[in-house]
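1. Next one to model:
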Amino acid sequence: MAERQTVSTTSGEAQDHLTRLTREWQVLSDLAFADLLLLVPAIQDGQVGWTCIAQNRPHTAQTVHVHDQIGLFREEPYPAPVTPADLAPFARDQSVVLRRVIPVRFQGQIIAIILMERFARVQIHPSLLEDAYAMAVRALEDMIAEGTFPFAEGDLPSAHVTNPRVGDGVILLDSTGQVIYASPNAVSAYRRLAPSTPLIDRPFSAIDPGYHTVKQAVESRLPVRGEISQNGRMILRRIVPFLQATEITGAMVLIRDVTEMRRHQAELHVRDVTISEIHHRVKNNLQTVASLLRLQIRRTQSEEVKDALVESVRRISSIAYVHEFLSGTSGDTVQFDDIANHIVTMLGQGLVGKHQEIRLYTTGEPGLLNAQQATPLALILSELIQNGIEHAFPNGQAGEVRVSFDRYQDRLVMQVSDTGVGLSNSEPLSTHANLGLQICESLAVTELGGSLHYTPGQPGAIFTVDMPLAAIGEPSSIGGQFPSPKNHA
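-> This next block holds a predicted model:
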């Protein structure tokens, strides 16, 4: 295996600069119809060259590199040019690949290069679009070589916001704010705002209803993103100023019609609010039922009836808490970790006597569950903990009740174990005299599509619920247990 040594020429700030560059360079790749390779200086077997640390393919053209280039060593081009420069083309797949190298400068030092490669196209005269794109490419190349692109501040790309792309629509402005080019998609977007509005050779301030956004980008020398709406249409724009030293030489406005997306988001918001309100009303109704049962508890003289009603109130309270949690979240999913911790705390405080030493623990994280799973699982958890506290430790015996969760890719396993006396017989849970255990098994099978098993502990009892997970997105863990314990005394 060849020995490889990478020459470290980048500080933490310079590495951040390269990271920002790879977040922003899709626009350069699309405008240039080219693959981009980010190369840093390296030495391999005593040979000075470059190692590829990032790669980008265009959305607007065929890729030159079908296979990933990251990690590959190149002996050329070396040394880095001071300004963008063309390299010798080469042949591939009966086509000619044009090559260009762009120095990446940061704080006056060249810390990397961008190798731009694209297939040559046979044509007599470039189209208006290609001429406009080439002008924008040269402006971005010069900014990269000067160290002013990518921007360190402004409305930068993030994991939560998708910026418009070149294919969505692009408008180019000169240094005076005049429109010198508008792509067909950009023209269509603005004509939906104002049907008779021409774009080319007009001041952008006369076209755009939110021109203050463009003015802000020009004055701050930073990219700015904003939305405009008119005639029922919504347009997202990102204005990227072109800089030469500190002077504005023009600007690029990336445009995307987001009307349908915003309407869909509004519909989802209304749906979430409606679902939240339903859960809130269900919770209130359950609490009303629980209050009525508490009134009945105070009126009845039978201790047996009182005990049965108290257990019913606890069951209703567990279900109500799930709906309370769902009413405060968007959608139909809920973090069951918080529900489990609440149930453990509530039962520990409500059932463990002042002079009884029973400690309750939870370990693992069940993660996200939908409402159809969370409600029966909460009730099972409440029943099993209550069963352990009330029956596993007779005569004030001390001990522990432990709840553990193991989440896998397609299923969730919950165990409730205690260090008490265990079950007195080996009858199936469905025929056991304990109503709570019968409820648990019924819910595990019919509502969760899983199973409930009892195994003797040493000492005590172990109840295991094994249930499949519904398709609600990525699980919290794949094929493993969450080790972080959460203790509740």
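
2. CA only for contacts and neighbour counts going forward, please
-> Will do.

3. can you map out the helices along this protein?
-> Assigned helices in the chain, in chain order: 12-24, 26-32, 128-146, 184-193, 211-220, 259-299, 303-327, 336-351, 371-391, 435-442 (criterion: DSSP state H).

4. and the shortest one, what other elements does it pack with?
-> Think helix 26-32. helix 128-146 (3 or more C-alpha pairs under 8 Å, 6 or more residues apart in numbering; DSSP states H and E).

5. Before we compare anything, build this one as well:
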Amino acid sequence: MKTKYTINELCKKYTSLSNNDISKIIDISKSLDFMADFENSDVFIDVLSKSRNVAIVVAEAKPKKSVYHDSVIGKKALRSNEPGVLKALEKGLPSKDIRALTQEYKFVKQKIHPIKNDNKVIAVLIVEKDISNEIKEDFKIGLNKSIETNTESQKLMNLINSNQIVNNNLDDAILIFDNEGKLKIKNNKASILYKMLDKKNDIEETHYDKVSLDNKKFDNLNKQIRYCNGKKVLKREVKVGDFYFKVKTVLTNEEDLSVVEIIKDITEIKNKEAEIISKSVAIREIHHRVKNNLQTVASLLRIQSRRCKSEEAKVTLEESVNRILAIAATHELLSKEIKDEVNIMDVINAVANNAKRYFNNISHKIDIEVNGEDFYLDTDRITSISLIINELIQNCFDHAFKNLKSGKIEISISGDEENKIISVEDNGEGFDTSKESNSSLGLSIVKSYIKDKLRGDINIISNNTGTKVQFKFPIKI
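-> Okay, here's the model as predicted:
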């Protein structure tokens, strides 16, 4: 079936690939028909979308007997259904014999090979074979002598074809029990799992109570299970020795088959979570110590400032103290965060409060107001923004309110998902921007950090009613 979309159109719409990358994909796509005939399989080219959570099919070729009824060009490949495709796009590693669920909810086995341009993964080539028969053979049936083989097999097929039970659990252990609690159906994963746990070599016909990982009783399941999306489901996490499992128990409507239990091994995930938490605690402790060390340096500079006879030297040292404390405030916030990101509003408020303590005095009463849309940002740029805000507030105190006893500084945050805008505006005396001093250390720091660290732009507007400094920067670099 000829699609209305072209590779070029889809890549331009969903990706950030260059024209050179797209040309290479187009060249490779010209041989897909030959590959489909040679492999007697469906062949596709997928690209990674801008959101990075899904892949987009941009080219396809079908054999005489295809798994697919309709064209899938332009459709999405989800991570939950085709994990191998997303992994190959992200890691650049080839793989084979990866089980997946197609856009038409059919089971296939995939061979996946990354397509590279200048050592960068730009797409993946996928060869798919139908494995419906393999899925059927993956289940072992314990037959009750009082039940005919055809009847039991039909029930099994009904369960296999039921998306609500099996579709997304091909790599999980699946056990199906009859109305008396005896295990009637299991897949190979279940056999492997119970051998690993030293339970039994053969668990067929074993009662639910003897294979339950968390010692739940078959007769009590109906009381413990709750309705979820119209089905009676019980979900929980279970620890057995050094292993962790996610267990889902479902009551079925099949005649003579009562309970389905799906067991997913999450030991690796749990171990990684524990490792991440351990590293996170260590990183937070480092940030805490850095904050303490910076405060110590600031205290030493204050002592030096008090002993200075030169007023100019005192001012310079106090400005340095304030800059150090602005950085220390960021590390203090990072010492309380689990992720390596900080809430921008918290940082600006911390810097503003620090500035008010150091610059407000009896003769000057300056209010600082912070408002706008909050967002999170990485450590490096957060530190840069804290220094920029500190310098701009300091400039306001030093120059905008020289001849005024009171005033107001308003810091506002706005923007969208791609760009953020931060403004620092005062209602002071203003200045002539055409005579802006290039020798000002504070303004030099501001301009340098906005350009080099944030990849942003700065705009300064000033008149006799005050000054507004606004800088805009991309949220992603």
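
6. Tabulate the helices of the first structure in JSON lines, adding columns for mean neighbour count and distance to Gln47 of the first structure.
-> Below are the helices of the first structure laid out as JSON lines (neighbours: other C-alpha atoms under 10 Å; distance: least, C-alpha to C-alpha, whole Å):
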{"stretch": "helix 12-24", "mean neighbour count": "15", "distance to Gln47 of the first structure": "24"}
{"stretch": "helix 26-32", "mean neighbour count": "23", "distance to Gln47 of the first structure": "30"}
{"stretch": "helix 128-146", "mean neighbour count": "19", "distance to Gln47 of the first structure": "26"}
{"stretch": "helix 184-193", "mean neighbour count": "19", "distance to Gln47 of the first structure": "48"}
{"stretch": "helix 211-220", "mean neighbour count": "17", "distance to Gln47 of the first structure": "44"}
{"stretch": "helix 259-299", "mean neighbour count": "15", "distance to Gln47 of the first structure": "52"}
{"stretch": "helix 303-327", "mean neighbour count": "18", "distance to Gln47 of the first structure": "61"}
{"stretch": "helix 336-351", "mean neighbour count": "18", "distance to Gln47 of the first structure": "55"}
{"stretch": "helix 371-391", "mean neighbour count": "21", "distance to Gln47 of the first structure": "61"}
{"stretch": "helix 435-442", "mean neighbour count": "19", "distance to Gln47 of the first structure": "69"}
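
7. Give the aligned equivalent of Ser442 of the first structure in the second structure.
-> Per TM-score structural alignment, the equivalent position to Ser442 of the first structure in the second structure is Ser448.

8. nope, Asn285 of the first structure is what I meant
-> Counting by TM-score structural alignment, the partner of Asn285 of the first structure is Asn293.

9. Return the distance of its match relative to Thr465 of the second structure.
-> Separation of Asn293 of the second structure from Thr465 of the second structure (C-alpha to C-alpha, to the nearest Å) stands at 41 Å.

10. can you check Thr296 of the second structure too?
-> In this view, Thr296 of the second structure and Thr465 of the second structure are 40 Å apart by C-alpha to C-alpha.

11. swap in Asn167 of the second structure?
-> The gap separating Asn167 of the second structure from Thr465 of the second structure is 67 Å, by C-alpha to C-alpha.

12. ditto for Leu251 of the second structure
-> 72 Å.

13. Likewise for Ile225 of the second structure?
-> Going from Ile225 of the second structure to Thr465 of the second structure by C-alpha to C-alpha gives 68 Å.

14. Looking at those two, which is more packed in?
-> Comparing Ile225 of the second structure with Thr465 by other C-alpha atoms under 10 Å, the one with more neighbours is Ile225, at 16 against 11.

15. Now do the same contact list for the closest residue to that one other than its chain neighbours.
-> In space, and not counting its chain neighbours, Ile225 of the second structure is closest to Leu234: 4.8 Å by C-alpha to C-alpha, 6 or more residues apart in numbering. Leu234 of the second structure is in contact with Gln224, Ile225, Arg226, Lys248, Thr249, Val250, counting by C-alpha atoms under 8 Å, 6 or more residues apart in numbering.

16. what do you get for Ile228 of the first structure?
-> Pro209, Gly210, Met234, Ile235, Leu236, Arg237.

17. What about these, which are in strands?
-> Judged by DSSP state E, the contacts of Ile228 of the first structure include Met234, Ile235, Leu236, Arg237 as members of strands.

18. Looking at those, which is nearest Asp338 of the first structure?
-> Closest to Asp338 of the first structure out of those is Leu236 (38.1 Å), distances taken as C-alpha to C-alpha.

19. mind listing what's buried in stretch 399-413 of the second structure?
-> Ala400, Phe401, Gly407, Lys408, Ile409, Glu410, Ile411, Ser412, Ile413 (16 or more other C-alpha atoms under 10 Å).

20. just stretch 236-249 of the first structure next, same as before
-> So stretch 236-249 of the first structure, judged by 16+ other C-alpha under 10 Å, has buried residues Leu236, Arg237, Arg238, Ile239, Val240, Pro241, Phe242, Leu243, Ile248, Thr249.

21. contact partners of it?
-> So stretch 236-249 of the first structure is contacted by 139-140, 142-143, 146, 148, 163-164, 174-175, 213-214, 217-218, 221-228, 250-258 (C-alpha under 8 Å, 6+ apart).

22. Just those: which are in strands?
-> Per DSSP E, the contacts of stretch 236-249 of the first structure map to strands at 174, 224-228, 250-257.

23. Make a ChimeraX selection of whichever of these turn out to be buried.
-> In ChimeraX, this line selects whichever of those come out buried by 16+ other C-alpha under 10 Å:
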select :174,224,225,227,228,250,251,252,253,254,255,256,257
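
24. want to throw the ones in strands among the contacts of stretch 236-249 of the first structure into TSV with distance to Leu21 of the first structure?
-> Below are these laid out as TSV (distance: C-alpha to C-alpha, whole Å):
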residue	distance to Leu21 of the first structure
Asp174	24
Val224	17
Arg225	18
Gly226	22
Glu227	24
Ile228	28
Gly250	20
Ala251	18
Met252	17
Val253	19
Leu254	17
Ile255	21
Arg256	22
Asp257	26
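
25. follow-up on the earlier one: greatest separation within the buried residues of stretch 399-413 of the second structure: which pair is it?
-> Most distant of those, by C-alpha to C-alpha, are Phe401 and Ile413, 23.2 Å apart.

26. So what does Gly210 of the first structure match up with in the second structure?
-> Taking TM-score structural alignment, the alignment pairs Gly210 of the first structure with Asp214 from the second structure.
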